[in-house]
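Undergrad: no sequence for this one, just the structure:
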C-alpha cells in the first residue's frame, strides 16, 4: 500500500485571517488563488513587501483594529467602527480618545482582570485537589 500526501490548501480568506491582514487589501493574485500550507509558512517567515506594508499601515481587519485599540471586537461595533481602519486612523482614534473608546478600554481591562482571577482560582483548586489526592495515600 502506498501513501501519498495531499498538499493542504486553504481559501485566501483563511490565509488572510492567519496572516492578520484585510483580504480586500491583498493583491488580486492572492485573493483569486488558493494558498498551500507551505506558501503560508513562507509568507509568515519571509513576508513580501505588500504583506509588510499591509501589516504596517493597513487597512487592518477588525480583530487587529480591536487589539491595537485595546478593546473587544464587540466594543468596536458598539463604538460604531464597522469598517477596516488604517494605522493612521487607529492612531487618530487613540489621540482623540472618544468616550466610547475610554469606556470599552475600561471594560476590556475588567474582563482581563476577571480572567486572571478565575485562572488563579482554578489553579488553587487544582493544587488543593492534587494535595488531597497525594496526601490520602
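TA: That came through, no problem. Treat the numbers as computed from the prediction; the structure is a model and nothing was measured.
Undergrad: Could you use CA atoms for every contact and neighbour count after this?
TA: Fine.
Undergrad: how close does residue 125 sit to residue 119?
TA: Going from residue 125 to residue 119 by Cα to Cα, to the nearest Å gives 10 Å.
Undergrad: err, residue 107, not the other one
TA: Counting by Cα to Cα - residue 107 and residue 119 are separated by 18 Å.
Undergrad: And here is the other one:
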C-alpha cells in the first residue's frame, strides 16, 4: 500500500526569495501561509499583477540589485549599498556610473572569468 505524498511547501520568505521580491511588499495572503511548489510554479509561469509590478519597479532585494548592476552582493556591500533599490534608482546608478560601480563590475567580470576557466580545466581533467 502506498501512502499519499503531501505537496512540497515552503515559507513565504523562501518563496519571495525565489521570486526575486521583498516579502514585506507582497500581499497579505502571500505572507500569511505556506506556498506549495505548484503555487510557486504557477506564480512564475503566470505572475499576477502585483508580482509583475514588483519585478518591474521594485524595490528589489540585494541579489536582484546586484544582478541588474552587474556586480556581486559583496560588491554592493563594499560600496555601502545595503538597502533595497527601485528600478529607477538602479537606472540612475547605471547612468551616473560612479567609480565604485566601474571597479566592482570589473572585479565581478574577472571573478566570473576565472571561475569559468577553472570549470573548463576541471571538465578537461575529468575527461582525461
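TA: Received the coordinates, thanks. Since the structure is predicted, the reported quantities are computational estimates derived from the model, not experimental observations.
Undergrad: Got a TM-score for the pair?
TA: For this chain pair, the superposition-based TM-score is 0.94 by TM-score structural alignment, normalised by the length of the second structure; 128 aligned residues with a Cα RMSD of 1.2 Å.
Undergrad: Would you mind telling me which of residue 107 and residue 119 of the first structure has more residues around it?
TA: Neighbour count, other Cα atoms under 10 Å: between residue 107 of the first structure and residue 119, residue 107 has more, with 16 against 11.
Undergrad: contacting residues around that one?
TA: residue 71 (Cα atoms under 8 Å, 6 or more residues apart in numbering).
Undergrad: In the second structure, what sits opposite it in the alignment?
TA: Here residue 107 of the first structure is matched to residue 107 in the second structure, going by TM-score structural alignment.
Undergrad: and that match, that's in a helix?
TA: Yes: per DSSP: H, G, I helix; E, B strand; the rest coil, residue 107 of the second structure lies within a helix segment.
Undergrad: what about the residue nearest the centre of the first structure, which SS state?
TA: Central residue of the first structure (Cα atoms, centre = their mean): residue 63, 5.0 Å from the mean position. Classification of residue 63 of the first structure using three-state DSSP returns helix.
Undergrad: I'd guessed it sits against residue 71; true?
TA: No: using Cα atoms under 8 Å, residue 63 of the first structure is not in contact with residue 71, being 9.4 Å away.
Undergrad: post-alignment, the helix or strand containing residue 56 of the first structure versus the second structure, mean distance?
TA: Element membership for residue 56 of the first structure, per DSSP states H and E: helix 49-57. Superposing on the second structure and averaging over aligned pairs (mean Cα distance after the TM-score superposition for the first structure), helix 49-57 of the first structure comes out at 0.6 Å.
Undergrad: what's that helix packed up against?
TA: In terms of contacts (3 or more Cα pairs under 8 Å, 6 or more residues apart in numbering; DSSP states H and E), helix 49-57 of the first structure is packed against helix 87-96.
Undergrad: what residues does the helix it packs on touch?
TA: Contacts for helix 87-96 of the first structure (Cα under 8 Å, 6+ apart): 56, 57, 58, 59, 60, 65, 68, 69.
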